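Asks: sharing a model prediction with you, sequence too.
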Amino acid sequence: MTRWAWPEVADLPGTIHVPDSSAAARPHDHRRLTEIYCFLFWIALGQIGSANPPWFERSLVGLELYAHIKSQAPRVSVDFNYHGSPPFSFEVGQRPVQHAQNADFVTGETGVWGFSALGVSLNAQFYRAATPKRPVQVAIQRSVRTYHDQTTRPLHDIRWELFTLLAHGAFVTMVDKTAFDGWLDPVAYERIGLAFAEAQRKRGHFGHQPVYDVGLYFSSRTRDWIGREDAARYWQSFYGAHKACVLEHFQFGVLLDENVSLNELQRFPVVCLPNVAILSRHEVAQLRGYVEQGGKLLVTGYSGQFDRWGKPLAESALSELIGATVTRRLDSMDNWLNLENGADSPSASHRPASGSSVQVEGCATAAPALPMLARDLPTGWPFLVEGPATLYAPTTAVPVGALLEPHRTARQRQGTEGLHWPMSADAPVGAAILIHRL
């Protein structure tokens, strides 16, 4: 149990956390701080492999603890503080929706020093998706490096992180670790005050419904059963999709497999499945309904190609939506794409089956799509797309460009040389992109 100094949320956009052992916590009464007890707990009871639908499950331990706290102090707010990044911890069996529901609100942390600047926006959107219509708290710190570092962050660095989180719908707690003698850094608190005062002046800009460009689909089941021995097998694709959105200034949100619904999907004009290898029948039905009602689905990697236990399927659960069947999964990560299209293009031999009717924006070829796809990338030029790739045989989809396998040296083929560095492009094996209209 940790004691916190907490301003009323209605008055301030965030909170200042000062250790209870410090007498300096008391002069902040003029800010109408209300002392409450926050119970910070970690739930290690995961339901991995459970046969019940995850959106009906909540941790028994968490429910009992929550009920006990409320019976003793009904006005107390209970906080599920998972700590760490990426959001929610695979190692102890946490799933975002299942376990974040064990409290009145969820708390996470960003930690630019450890989790990168990109994690700030991603974590805030992740918590919002896990606890719809509930407040989410994100903890940041006044130090430059780790929590126990006494180096004071520049004001504009604090402003950037604070306003990024507020813009993504979180409320913010600033954490400070006092010096061993209990001293508080006056410059740090001056900067915190300036940043929070600015946030108060601009609070009318926050808390509105976002206008999203892209929904990034996160699959706890894929994380647990595809990435369990090698987390990067899944996280790399999800992080890559998020990074692309940030760098291109696309407003993104997060969709979770545990509580996905057609209504949630329809909040996004585009939904990206970044290597979502495991998809249930319920998820596929929701995705199909989304596309049938005008949504745009971007499918990458091995999406839909494994069963609920991580075993390969004979055919992708998304084959009808994709308009193609799986020929094989490339065992390489350093794959290459070439957007050149035409009679001599490698994709020319991978056109739809004879007799099929294909239309892309009213045309029977992929030509109209090329100017859009190649607007920022030159054609006739292979470029590296590091991540899992699938070779498809189109049925009703239109192929565009070429997918090229990477070159492998004789030693690499023999298994005596590593594959840590990407190799150059080798032979084309199929289409780079498939475009399909239902």
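Replies: Perfect, thanks for sending it. Predicted model, so just to flag it, every value in this text is computed and none were measured. Numbering: from 1, shown residues only.
Asks: CA only for contacts and neighbour counts going forward, please
Replies: Noted.
Asks: my guess is residue 393 contacts residue 326. True?
Replies: Yes: if you go by C-alpha atoms under 8 Å, residue 393 and residue 326 touch, sitting 6.3 Å apart.
Asks: now residue 167: how far from residue 291?
Replies: 29 Å (C-alpha to C-alpha, to the nearest Å).
Asks: looking at residue 393 and residue 326, which one has more neighbours?
Replies: residue 393 (21 against 18; other C-alpha atoms under 10 Å).
Asks: and the more buried one, what helix or strand is that in?
Replies: Assigned by DSSP states H and E, residue 393 belongs to strand 390-394.
Asks: quick one: buried residues of that strand?
Replies: 390-394 (16 or more other C-alpha atoms under 10 Å).
Asks: out of the residues you listed, who's nearest residue 239?
Replies: residue 390 (19.1 Å; C-alpha to C-alpha).
Asks: might one say that the closest one is in contact with residue 328?
Replies: Yes: judged on C-alpha under 8 Å, residue 390 makes contact with residue 328 at a distance of 6.1 Å.
Asks: just the buried positions in stretch 109-128, please.
Replies: 109-112, 119-128.
Asks: here comes the other one, which I'd like you to weigh against the first:
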Amino acid sequence: MGNGATKGTPGGKLKLLTSGGLMKNHWRAITWDEQTRYQLIETIKEYKPLGQVGVQFAKILLLGHVNVGKSSFFNTINSIFRNHVTAQAPVGSPRDQRSVTTKMRGYQVRNGREGKVLNFKVVDTMGIEEEKRKGFEPSELSYLLDGHVPDNHQFDPSGNISGEMPGFVKLPKLQDKVHCCVFVLDANSITGMSEALLNKLSDMRAKITSRGIPLIVLVTKVDKACNQTCQDVSLVYRSNHIQHLIALAGTKIGIPVSHVLPVKNYTHEIELDPWVDILALSALQQMLRFTDNYFDECLVQYGKGYTQPEKTSNDLWTRNTTMRTNNQPKQAWQSSSAATPTAVAGRIPGASVQNTPLGKSILMGNVGTPVGKTASPEKQAVLMEVEEEEPDEPEVKKLEVEAPSPVKPTNGICASPSQPQPLEVAA
């Protein structure tokens, strides 16, 4: 840890939290615990575009300079849903001067090795370079946005997209078009971005926004840009430096700061990290929310407008994005749902995985990371207790019988004489 602090020890944690560069409170609200990770996974798994839009997969297009982490972001998302670190998309090394990705590739994500295909695609592209006729050519972006370019198209820096090329989609439908664009920036390069690169990004932004396509900026490698987040990525929203970089990225690209999201990709890890997952999943969730906005605008543009379905969808994504009629708060965690993925528990000091009737659960001991909003920064440890279900007991039937008045206290609790009391009778 920085400044000689040791994670997991009371003195070390206190020294970290009071070290320079950290705010007292988070500048963006997020809950750092396994429950948040689980809820994000379950919600994204059930995402699907509105039925009346007529699109099965939301297409998210990644754009950015060479070696900023475009392919790595897809690998990170794919790893989370595979429940282990994967590297399906080829990635380069810091020494590469040219883009390893040379084709436009739309990647799908499956829920597990043999699970269902999720309803979004992450489209990777060739890296942008400052020099003319090097890397991805921004003048060809319009063809990608409008859905003319087929999957696996081989990029050519000199420009090779035309109506005569094989596979060119002459009459693209909404499902062929791009529904959300993401500029991927390296946190360590934001302050020194060249004018040539900024001009290319500005040209691309104009093409994107003119079509009403939402634009998000993803700031990668936040662990290498800040000493605090290097040791503990859950401190990203308390870091003064990261906040400054996020604001600077919004200014340089010309979008609201709320559209700029920090992430850390899997680069050297061989096991999942829950806090890395939360950052990546929250970014993906925001992309899908923006995509929904784009589809809403498409319905208006096509003269259809939104019509409420006869039967309201009951999937988790819809429930989490719909106000409840009884004004009750949304339930963020349901222990009766599927088991929480906990392959990540091994990296957390003092954490262990326990088998329960519902699956694996994580038990945390002294963990030097913030776990929830309610925990104060001065707390040195947070214990998440996981109770295992008791063995099956004989079924008990409850009969409501009018109790005589007055009723004597039972187990120290005085029952109300005016209300019927349930009596438990063994079946």
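Replies: Ah, there it is. Everything numeric here is computed off the predicted structure, so don't read it as measured data.
Asks: and the TM-score between them?
Replies: The TM-score (TM-score structural alignment, normalised by the length of the second structure) is 0.25; 157 aligned residues with a C-alpha RMSD of 6.2 Å.
Asks: among the buried residues of stretch 109-128 of the first structure, name the ones in strands.
Replies: residue 109 (DSSP state E).
Asks: quick check: the farthest pair among the buried residues of stretch 109-128 of the first structure?
Replies: Greatest spatial distance in these: 112 and 128, 19.5 Å, computed using C-alpha to C-alpha.
Asks: correct me if wrong: residue 338 of the first structure contacts residue 383.
Replies: Yes: counting by C-alpha under 8 Å, residue 338 of the first structure does reach residue 383; the two are 6.6 Å apart.
Asks: compare these two (neighbour count), which wins?
Replies: residue 338 (27 against 18).
Asks: the more buried one and residue 393 of the first structure: what is the separation?
Replies: Relative to residue 393 of the first structure, and taking C-alpha to C-alpha, residue 338 of the first structure is found at 18 Å.
Asks: distance of residue 34 of the second structure relative to residue 40 of the second structure?
Replies: 10 Å.
Asks: please apply the same query to residue 318 of the second structure.
Replies: 13 Å.
Asks: more neighbours, these two?
Replies: residue 40 (20 against 16).
Asks: which one is the more buried one nearest to, not counting chain neighbours?
Replies: residue 281 (6.3 Å; C-alpha to C-alpha, 6 or more residues apart in numbering).
Asks: could you do residue 207 of the second structure as well?
Replies: Residue 207 of the second structure's closest residue in space is residue 142 (C-alpha to C-alpha, 6+ apart), at 6.7 Å.
Asks: likewise residue 260 of the second structure?
Replies: Of all residues not flanking residue 260 of the second structure in the chain, residue 217 sits nearest, at 4.7 Å (C-alpha to C-alpha, 6+ apart).
Asks: ok, how many other residues are close to the one you found?
Replies: 26.
Asks: from residue 398 of the second structure, how far off is it?
Replies: Distance, residue 217 of the second structure to residue 398 of the second structure, using C-alpha to C-alpha: 57 Å.
Asks: then residue 71 of the second structure?
Replies: 57 Å.
Asks: neighbour-wise, which of the two wins?
Replies: Comparing residue 71 of the second structure with residue 398 by other C-alpha under 10 Å, the one with more neighbours is residue 71, at 27 against 13.
Asks: residue 124 is in contact with that one, correct?
Replies: Yes: between residue 71 of the second structure and residue 124 a contact is recorded at 6.3 Å, counting by C-alpha under 8 Å.
Asks: helix, strand, or coil at residue 294 of the second structure?
Replies: Under DSSP: H, G, I helix; E, B strand; the rest coil, the three-state class of residue 294 of the second structure is helix.
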